[in-house]
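> sequence and predicted structure are below.
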Amino acid sequence: MKKVSIYVKGDRNSTDYYRIYQYLDKLDEKNFHCKYRMQMGEKLYRKWMPVSDKPIYIKILAYLYIYFRRLWGLFFDFLVVPDVLVLHRSFIGRYMPYSFRLLLRGIIYRDTKLVWDFDDHIVANKEVSKRTFDAFAELASCVLVTHDYLKSLLPVSYQDKVIILPTTDGDMYRLFTDKVNLKRLSLLQEQVIMIWVATKRNMRFLKPIIPVLDKTARLLYDLDKRKLVLKVICNERLECDCDNLIIENICWSRQGAIEGMLKAHIGIMPLLDSEFTRGKGGFKLIQYLSIGLPCIGSDVGYNHSIISLECGFLPRTESEWITAIIKLSNILSWKSYSENAFQYWRLNFSYEKNLEVWKALINEP
């Protein structure tokens, strides 16, 4: 039986689910023994995270707790060496403690395969230092990233270790049915529902386009008396004064996000162009496609590879945002865009294809 030690930050309700849990949970228990090593227990994780919002004493306590918990995990893996060690993003903070580095090298030199996975520009967002990033690149047997831009961040000598694996959703696509779209089409007779799903740190990308959406809401109402609604599913409320756009704030939960998407018509992902956003994996756009939602995303980074002309738009200007929304609001063409979105997801972001990659990685010597 192969032993697999998996270092993650959060539980199955966190974003780690989409990169790690939804695949490794599928490994045959008869052939694999998987041990998940979270940064902290589930109760503490829900209480303390995100730690950036907490008082300084909580930050110190959290760091010490995570340090010793991670240290124990690595020490145990040094004593009882796993066949595969999976690391999602990083162990702790920006800098890898020397004790971690020594233990990790000791584990790897005893023929453990290190699979390192990251899905953001984790240097630009200061999650890890460049030195730590390069150390992981050196030690890893295989590196999983979402797209070529993230691959290019690695030193050239290590780029042959990279496998491109976009983040996708292994549950959502099963909910997309003809019945769902019939309900959406019924709603579309009276209102056009856009949806934005993200964490509060991404709110800075949504706020700049609210005036454009408000203007579009007025144009749409003048055109055929339909309302434009924006559902904001986030762990922070969007507080904006709008004359025409209807904003519905929904506190984020996995179930709430699913229900919101099932009743929406357009998924949006506005971004500002920066080193960090060029590294984003566009997961929400992929999730929208998996449930048959046409998309509008800023023409930044990997968004360009996710959205095709048949399933959405990549606006660069205010007028292009308005045109995209009006076109996707057309009842006759919306159904075609929706069907194309799902088919594009199946061809390019299939969960089953990703699962086979993971199974091959874990099985390889």
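Structure received. Numbering: from 1, shown residues only.
> every contact and neighbour count from this point should use C-alpha atoms.
Fine.
> residue 174 and residue 267, how far apart?
Separation of residue 174 from residue 267 (Cα to Cα, to the nearest Å) stands at 18 Å.
> now swap in residue 79 and tell me
From residue 79 to residue 267 the distance is 48 Å (Cα to Cα).
> confirm that residue 248 sits in a strand.
Yes: the assignment for residue 248 is a strand, going by DSSP: H, G, I helix; E, B strand; the rest coil.
> circling back to that earlier point, so between residue 79 and residue 267, which is more surrounded?
residue 267 (26 against 11; other Cα atoms under 10 Å).
> list the contacts of the host helix or strand of the more buried one.
Using DSSP states H and E, residue 267 sits in strand 266-269. Contact with strand 266-269 is made by 192-196, 206, 261, 284-285, 288, 293-298, 328, as judged by Cα atoms under 8 Å, 6 or more residues apart in numbering.
> off-centre distance for that strand?
Here strand 266-269 is found 14 Å from its chain centre; the criterion is Cα atoms, centre = their mean, to the nearest Å.
> so which bits of that strand are buried?
Of the residues in strand 266-269, 266, 267, 268, 269 count as buried by neighbour count, 16 or more other Cα atoms under 10 Å.
> give the next helix or strand downstream of it.
Per DSSP H and E, the first helix or strand lying C-terminal to strand 266-269 is helix 283-290.
> tell me the centre residue of this structure?
Residue closest to the mean C-alpha point of the chain, counted by Cα atoms, centre = their mean, is residue 283 at 4.2 Å.
> so it touches residue 165, yeah?
No: judged on Cα atoms under 8 Å, residue 283 makes no contact with residue 165 at a distance of 11.4 Å.
> so what's the residue nearest to the centre of the chain up against?
Neighbour list for residue 283: 166, 167, 168 [criterion: Cα under 8 Å, 6+ apart].
> comparison target below:
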Amino acid sequence: MKLKKLHIIAPYPKGEAPSQRFRFEQYLSFLEDHDFEIYYHAFHTPKSWKRLYKKGLFIQKFLDLNYNFLRRWMLLFRLIGAKHIFMHREMAHLGPPVFEWILVKIMRRKYIYDFDDAIWIPNYSAANARFQKLKCYWKVPYLIKWASKVSAGNDFLAAYALPFNSNVEVIPTTIDIQNQHTQLADQEKKPLALGWTGTHSTMHYLDFVVPILRKLEQEFDFQFKVISNKKPNYDLHSLVYQDWKEETEIEDLAEIQIGIMPLVLDAWSEGKCGFKALQYMALGMASIVSPVGVNTKIIQHGKNGFIAETTEEWENALRKLLENETLRKELGKHATQTIEQHWSVSVWKENYLKLIS
């Protein structure tokens, strides 16, 4: 049987970004088993991606950017006649949607558009503010409008996309419990560890819980483990920092017994797909999340985790879990069942096959 060529266009190299790894990369072998030949086109090369957030290296970064734009121009020639194109977020990090416009309006190619954040909303740190006009956030509606199909990570994102494209399907971020998240947290490990994982750009959400943790340190013996790409500057005796590494990601997470996911209620957070909570739950740990966006759909309060909004609610939830090993185990068991039944790759893989075909 002749293989069908599937061109995947994404911002980052394979295996580097959670938005890609847990949106579509974990389905690639399944698609290959169903007669697709995968061609993966990242905007960044592995080398340029590693240099991007390092201090200095301005000349090299400028050269990287120009080289990556050249690679995108060359990619257009490779897409002549392509029948299956899957685009995650955008073809290029910066600038207007020139490549996408040429692809659709001149080359007459169709693509499936996938997004998992409220990427039409400017969201950046003060350090990167001077470059944000180049991001052209206004292009997102056009990318949605020009797509033949749209895959949105949650209902909030789908509602945004529908006025621009009637062919929108919700496909959530999912967890591979057969090949990757195969471990369970050790609920009897001492000292007890509660923790958080994420990039430095979202670490500010932890500011809300730090005073609560500082108070609980006076009563309980626990570790607060932060797994990230940058060490936080929190005055906590319990703080344990660990660099995020892809090769040990699951093992490092499995050392936590309580996972936390604080957020603020705004449009950007509404667009999030609950990935942290899904990871915690897949590893059988009890989790506490803010009642924002898809979190309220994933978590059934008191059954497979806790939903907390106010300072008092967060303190009470943390206190219950720190005190009660039986409760942690019970919530963790139901959390794992929730992932197996509703948020796993095995549940959603046929939807991906239907989307691509």
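Now that the structure is in, tell me what you want to look at. Everything quoted here is computed from the prediction, not taken from an experiment.
> and the TM-score between these chains?
The TM-score (TM-score structural alignment, normalised by the length of structure 2) is 0.88; 341 aligned residues with a Cα RMSD of 2.3 Å.
> the residue nearest to the centre of structure 1 pairs with which position in structure 2?
Structural alignment (TM-score structural alignment) places residue 283 of structure 1 against residue 275 in structure 2.
> which position in structure 1 aligns with residue 11 of structure 2?
Using TM-score structural alignment, residue 11 of structure 2 lines up with residue 9 in structure 1.
> okay, its match and residue 268 of structure 1: tell me how far apart.
Separation of residue 9 of structure 1 from residue 268 of structure 1 (Cα to Cα) stands at 27 Å.
> cool, and residue 50 of structure 1?
Distance of residue 50 of structure 1 to residue 268 of structure 1, computed by Cα to Cα: 25 Å.
> likewise residue 130 of structure 1?
For residue 130 of structure 1, the distance to residue 268 of structure 1 equals 32 Å [Cα to Cα].
> can you check residue 172 of structure 1 too?
On the measure of Cα to Cα, residue 172 of structure 1 and residue 268 of structure 1 end up 17 Å apart.
> kindly indicate which of the buried residues of strand 266-269 of structure 1 lies nearest residue 149 of structure 1.
If you rank the buried residues of strand 266-269 of structure 1 by distance to residue 149 of structure 1 using Cα to Cα, residue 269 comes first, at 18.7 Å.
> for residue 194 of structure 2, what are its contacts?
Per Cα under 8 Å, 6+ apart, neighbours of residue 194 of structure 2: 222, 223, 224, 225, 256, 257, 258, 259, 260.
> closest to residue 211 of structure 2 among the residues you listed?
For those, the nearest to residue 211 of structure 2 is residue 224 (12.6 Å; Cα to Cα).
> remind me what the single longest helix found in structure 2 packs against, helices and strands.
Counting residues, the longest helix found in structure 2 (DSSP state H) is helix 58-78. In terms of contacts (3 or more Cα pairs under 8 Å, 6 or more residues apart in numbering; DSSP states H and E), helix 58-78 of structure 2 is packed against helix 46-52, helix 98-101.
> how far apart are it and its match in structure 1?
Average distance, helix 58-78 of structure 2 versus aligned residues of structure 1 after superposition (mean Cα distance after the TM-score superposition for structure 1): 2.3 Å.
> past that helix, which element shows up next along the chain?
As the chain continues past helix 58-78 of structure 2, the following element, by DSSP H and E, is strand 84-88.
> ok, residues contacting that following strand?
In contact with strand 84-88 of structure 2 (Cα under 8 Å, 6+ apart) are residues 4-11, 20, 110-115, 356-357.
> mean deviation, that strand versus structure 1?
Looks like 0.6 Å for strand 84-88 of structure 2 (mean Cα distance after the TM-score superposition for structure 1).
> are we agreed that residue 353 of structure 2 is in a strand?
No: counting by three-state DSSP, residue 353 of structure 2 is not part of a strand but helix.
> neighbours of it, how many?
Neighbour tally, residue 353 of structure 2, other Cα under 10 Å: 15.
> likewise for residue 227 of structure 2?
23.
> so what does it match up with in structure 1?
By TM-score structural alignment, residue 227 of structure 2 lines up with residue 233.
> is it true that that match touches residue 247?
No: assessed by Cα under 8 Å, residue 233 of structure 1 is found out of contact with residue 247, at 10.6 Å.
> so which of the contacts of residue 283 of structure 1 is the most crowded?
Each of the contacts of residue 283 of structure 1 was scored for neighbours by other Cα under 10 Å, and residue 168 scores highest at 28 neighbours.
> tell me the gap between stretch 190-202 of structure 1 and the middle of its chain.
15 Å.
> quick check: end-to-end length of it?
30 Å.
> can you give me the buried ones in it?
Buried, per 16+ other Cα under 10 Å, within stretch 190-202 of structure 1: 191, 192, 193, 194, 195, 196, 197, 198.
> what's the closest of those residues to residue 310 of structure 1?
Set against residue 310 of structure 1, the nearest of these by Cα to Cα is residue 194 (18.1 Å).
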